[in-house]
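Novice: have a look; sequence and predicted model below, questions after that.
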Amino acid sequence: MTENYPESRRFEKIHTVIHEDSNVASLFVANEIASLINEKQKLGKKTVIGLATGSTPTKVYEYLVKFHKEGKLSFKNVVTFNLDEYFPMEPSSIHSYVRFMNEHLFDHIDIEPDNIHIPDGTLKGEEVRQYCHDYEEKIQNVGGIDIQILGIGRTGHIGFNEPGSALNSKTRLIRLDRVTRLDAASDFFGEENVPRKAITMGVGTILSAKRIILMAWGEGKSPIIKEAVEGKIKESVPATFLQHHENCDFVLDDASASSLTRVKTPWLVSECEWNEKLIKTATIWLSEKLKKAILKLTNEDYNEYGMGNLVAEIGSAEQINLKVFNQLQRTITGWPGGKPNAEDSQRPERALPFPKTSLIFSPHPDDDVISMGGTLLRLVDQGHNVHVAYQTSGNIAVFDDEVIRFLDFATDIQEENKELKKKFKEVRAFLASKQPGQIDNDEIQQFKGLIRKGEALAACRYCGIPEKNAHFLNLPFYETGAVRKKPYTEKDIKITYDLLNALKPQQIFAAGDLSDPHGTHRVCLQVVYKAVERFLEEGAEWIRHCYIWLYRGAWQEWEIADMEMAVPIGPKDMKRKINAIFKHQSQKDSAMFPGHDEREFWQRAEQRNKETANRYNALGMAEYEAIEGFVRYNFNFN
């Protein structure tokens, strides 16, 4: 857990507990819930818990199930009330919160079925009002909610209480905000399939709970967490109403807490203990705040923004400026694989060995060119032995029309192939009767995976990577046919381990984009780490000399203060990178899962890379067309 001086929390209006990652944070929450259940059980009392759905609480439920299976926890005395449910919604649907709760919790514990309460998505319209009134009454009849678990939406919604929800609102039918529907679009295979309404507990219902724990993971949640914790109470951000509650904690990981003032700019709240990283972060922040190049910052600038003790400690603004300027300058390199025959003590990468075997892990079949296409091209051009490992098939991101288009082509080429024509007819029949969000059968999943594979090979050929250097791992955790994936297992680690063992690369590039809204990038990185840890445990010599560079996916770029290698991309290479992205035609024009940004991936990548270059330029560095940034992962050799 991150500890801070009390005065550093003076901007925070809600108590926050920050853990290093979501796994540790989830265990913390699960332990509190389990303790309350056991404590009340000894007193012969029921524990009433308000439950949330979505990706945020799943690990908490996993721990609760684990405690139960170990004989440490019984749910016989537990009564649950879920926050919300889509409307209309059949309980058997893969999108139903009834099904979600059964799969993640209820099917694995000893809770009494009569003690489970989830809003009913099958009601007739005229029945909803009375049902909601009865839901509130049931909560009151069991003495109210002892502990309410919450996540938080990008708009600041809690439950499905959208912006504009009243402080005293109760359980009711609401219309979903467009941003909420966009965020849910991936689960429903398109925004058009997302229900427009939901039944939700109200803000007033939530605030009546005796204890509230709101959880949030990842950088993507950090802006709304800052607003909810430090901002003014307002109906446009329903989570700010939690500031009224006397027993509410926000349990966060480091990433979701990263925008809080005490984390992002601690010098604004109290005197800091300065280290190299904090000095660099603060100086870049001040430069951008004042729109002045780093070398132009003055003693007065530092003093005015709470960094007078830094000037006193270092000696002068000029010394600080030069120190940080040189650090930034040394991150910039046009030789991502290392420059041969060059003095490399101040360079991000080593000169030797040359050429290197560079292995790029790409979670989906296009992340390599979207996220680091310019660097990939530079590695190839400079003679390195570049391999790409596509970790998942990416098959769920292919539109049904693409399957028909490819099969149509195949049947035209092989007009006499009766078996192929029969197969085409079966596929068309399945897709014609397919319901929104229905999982494809295994065969169609395979076809969609082959489409993504063909596009990845086309991009490799364009970039000059031999087809034999393209590795399609198809990690098993991904192959569910649905947005929700299985946890990774030993099979995923073994596949990754075997590839690393065969290549023994001097360089590894992996997606460090933990803000990926669908979680695939996060799991893929964990699998790589697990495989690497295994080599370290075995004492493999090659891994000790391998550098791991983390790039960011389509969702977010590294902060400049974090970047340890910045690879400039000229206009010509930027165009080549975009052309490589275009090879992924099934993702062109309209991707299945665009996330929060509806632009095409090449547009996002181009703007992000150009913005990074502009920020370097504004700090006083050389002016470049575009830049791709990387952070180096440091091994623990102990």
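Specialist: All right, it came through fine.

Novice: okay, CA-based contacts and neighbour counts for the rest of this
Specialist: Will do.

Novice: list the buried ones in the longest strand along the chain?
Specialist: Ranked by number of residues, the top strand in the chain under DSSP state E is strand 626-633. Under the neighbour-count criterion of 16 or more other Cα atoms under 10 Å, strand 626-633 has 626-633 buried.

Novice: looking at those residues, which one is closest to residue 71?
Specialist: residue 633 (38.9 Å; Cα to Cα).

Novice: put this next to the first one:
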Amino acid sequence: MSETLTKQQTILDNDNPEIRKFEKVNTMIHEDSNSASFYVANEIAELIRRRQKEGKMAVLGLATGSTPTKVYDYLVKFHQEDGLSFKNVATFNLDEYYPMQPDSIHSYVRFMNEHLFDHLDIDKKNIHIPDGTLKKEDIRAFCDAYEQKIADLGGIDIQVLGIGRTGHIGFNEPGSSISSKTRLVRLDRVTKLDAASDFFGEENVPQRAITMGVGTIMSATRIILMAWGEGKSRIIKEAVEGEIRESVPATFLQEHPNCDYIIDEAAGSLLTRIETPWLVGEVNWNDRLIKKATIWLSEKLEKAILKLTNEDYNEYGMGNLIAEIGSAEQINLKVFNQLQATITGWPGGKPNADDSNRPERANPYPKTSLIFSPHPDDDVISMGGTLLRLVDQGHDVHVAYQTSGNIAVFDDEVIRFLDFATEVDKDDKLNSKMKAVREFINNKKPGEVDSPEIQEYKGLIRKGEALAACRYCGVPEKNAHFQNLPFYETGAVKKKPHSEEDIQLTVDLLNKVQPHQIFAAGDLSDPHGTHRVCLQIIFLALERLQEQGAKWLKDCYVWLYRGAWQEWDIADMEMAVPIGPKDMKRKINAIFKHQSQKDSAMFPGNDKREFWQRAQQRNTETAFKYNALGLAEYEAMEGFVQYHFKK
């Protein structure tokens, strides 16, 4: 990785009280979610072993969702490979949707069985999960009994939590009391929106849930709240550094005597010790931190970089930087030139030009450029302007669509294409197959996995849209590569882990194309982690090619773009490609070619706007930020960070 993506010295310094002075609850930042999950799983395992020696039960409060799954994977591994027994373990789950059948794919009973309980020697009578099948009039008695069972076992030893975007813990939504107990609650609009993709539409999300109360959670001896990814960074900052308030239930945890937040770097990225470490104490200044601090100061004071003064730096905790460098003018000019050097209208390199201060090389020209697109529209949404520029400037542009994107197609789209096909081809055999597909869709339950035929049809719909966008942008159809990576092809929101087949397919494609440039999605905040898995597969493929001594790889640059969810920080950008009004319109038109995602996407995440609207705003905001820092004014800009191969 480039310096912009390596961990800063201050990030993992969890034992330094000075840099944590803004934090009101103990917060431990791990390098990634995997190491953090291993840490949590080890603590749970140690409790179980200790209780076994004491002849006592270990009582665990457990959570569902994507956050704790790796912890459960490790616990299963400890049981299967290290002999850790769970016979002395009792568990209480935080919550369950209501109403909910236990065999539903959305049920937390099913979730816990699949991820944990079915793989352990735990006694089933020691497993407790709120019952989503109860009659409404029986819920109060059930909740009281749930509380009593916890008390009878001496209380919860370790309570594992995630955190919602509203700051909810369990399903304790904003407004929950610190003394609340297990009860039936109505779900917040934001919570339902976040769950909509799992239920294939917000209208299918249950309105209510049964949840442990904040008071129940607070009575646990030990609380561990986990959070991964940039999508949780804003609420983590509020929960860790903000005032205690009912509107953010997680802030109540500040009053617990033994609570730790266990988070990864991305989730902690907005904490003061990471975002602005110079405000909490002395820092060891490097080029990246100087650039970040100067941009922050410029934005804070709403002054162009070249207008910042010594007094500005001194007032905001950067007096030692002035002392080291000499003057504000020297710092300003250094950072301004760094930013200026990131801007280029030649993302493939400008031929016959001095490239010493340009992000990309002048030679070779033309280049072979390979754009990896996790879904069939990420290429044009995230870097459509750059893609158009590469084509216009004569480069040989290829696009690799890593997944089919089939689960993001509404059933109505399939019916629409079936209607067309029926009119074109009156063949009885074809009509018979279409009737079966129509019948399946007509009887399909919310969230039910599509039949293989429907999955295939939905994948073909997205493939056709991707080809239409390629033709519009000038990318030859032969340069469109549809990988359909196996990890994605489950027909459900939940995907398989990547496999050897995924990596080898990517290795084979890279060897076939042998690009001078690779563009890949570095956006790790998409709702279901597809971008994260796709990027990991690319990195593993590149590592393998490096080990195999692929000669073409030595002359290859790798650029990471961001997806539909957010943009790189200006301080991290190493290439910024301006987009004029005409090309912005062309980019939007290319996005429009993906008609199944137009007007209403299956998985909008926490932003209901269409993808073209998000892309346009993000690109114009990037241009505005550059201009506000004192650089040239552009209509819009797309930003990239360079990935450097491991030596």
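Specialist: That came in fine, so what should we check first? For clarity, every value in this text was computed on a predicted model and none was experimentally measured.

Novice: overlay them and tell me the TM-score.
Specialist: Scored against TM-score structural alignment, normalised by the length of the first structure, the superposed chains reach a TM-score of 0.99; 636 aligned residues with a Cα RMSD of 0.8 Å.

Novice: would you mind measuring from the aligned partner of residue 42 of the second structure in the first structure to residue 116 of the first structure?
Specialist: Using TM-score structural alignment, the equivalent of residue 42 of the second structure in the first structure is residue 31. Plainly put, residue 31 of the first structure is 21 Å away from residue 116 of the first structure if you go by Cα to Cα, to the nearest Å.

Novice: what about the match of residue 42 of the second structure, how many residues nearby?
Specialist: 16 (other Cα atoms under 10 Å).

Novice: tell me the contacts of residue 637 of the first structure?
Specialist: residue 536 (Cα atoms under 8 Å, 6 or more residues apart in numbering).

Novice: that's a helix at residue 579 of the first structure, yeah?
Specialist: Yes: counting by DSSP: H, G, I helix; E, B strand; the rest coil, residue 579 of the first structure falls inside a helix.

Novice: what's the match for it in the second structure?
Specialist: Aligned partner of residue 579 of the first structure by TM-score structural alignment: residue 589.

Novice: count the neighbours of that match for me.
Specialist: With other Cα under 10 Å as criterion, residue 589 of the second structure counts 17.

Novice: how about residue 509 of the first structure?
Specialist: 24.

Novice: checking it next. Helix, strand or coil?
Specialist: Once three-state DSSP is applied, residue 509 of the first structure turns out strand.

Novice: please pull up the equivalent of it in the second structure.
Specialist: Aligned counterpart of residue 509 of the first structure in the second structure: residue 519 (TM-score structural alignment).

Novice: before we move on, what about residue 3 of the first structure?
Specialist: Match for residue 3 of the first structure (TM-score structural alignment): residue 13.

Novice: its match - that's part of a strand, no?
Specialist: No: counting by three-state DSSP, residue 13 of the second structure is not found in a strand; it is coil.

Novice: report the aligned residue range of the first structure for stretch 491-503 of the second structure.
Specialist: By TM-score structural alignment, stretch 491-503 of the second structure lines up with residues 481-493 in the first structure.

Novice: what does that stretch contact?
Specialist: Contacts for stretch 481-493 of the first structure (Cα under 8 Å, 6+ apart): 186-187, 395-396, 439-441, 445, 475-480, 518, 523, 527-528, 530-531.

Novice: what do you get for stretch 91-108 of the first structure?
Specialist: Outside stretch 91-108 of the first structure, the residues that reach it (Cα under 8 Å, 6+ apart) are 53, 58, 61-62, 64-65, 84-86, 89-90, 118, 121-122, 187-188, 437-438.

Novice: what subset of those residues is buried?
Specialist: Buried among the contacts of stretch 91-108 of the first structure (16+ other Cα under 10 Å): 53, 58, 61-62, 64-65, 84-86, 89-90, 118, 121, 187-188, 437-438.

Novice: I'd say residue 225 of the first structure and residue 257 touch.
Specialist: Yes: between residue 225 of the first structure and residue 257 a contact is recorded at 7.1 Å, counting by Cα atoms under 8 Å.

Novice: export the buried residues of strand 626-633 of the first structure as a markdown table, with columns for distance to residue 459 of the first structure.
Specialist: Converted to a markdown table, the buried residues of strand 626-633 of the first structure look like this (distance: Cα to Cα, whole Å):
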| residue | distance to residue 459 of the first structure |
| --- | --- |
| 626 | 21 |
| 627 | 21 |
| 628 | 19 |
| 629 | 21 |
| 630 | 22 |
| 631 | 25 |
| 632 | 26 |
| 633 | 27 |
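
Novice: any idea which element residue 61 of the second structure lies in?
Specialist: strand 58-62 (DSSP states H and E).

Novice: which one in the first structure is aligned with residue 116 of the second structure?
Specialist: Counting by TM-score structural alignment, the partner of residue 116 of the second structure is residue 105.

Novice: quick one: that match and residue 53 of the first structure, what's the gap?
Specialist: 11 Å.

Novice: again, but for residue 515 of the first structure
Specialist: Using Cα to Cα, residue 515 of the first structure is found at 19 Å from residue 53 of the first structure.
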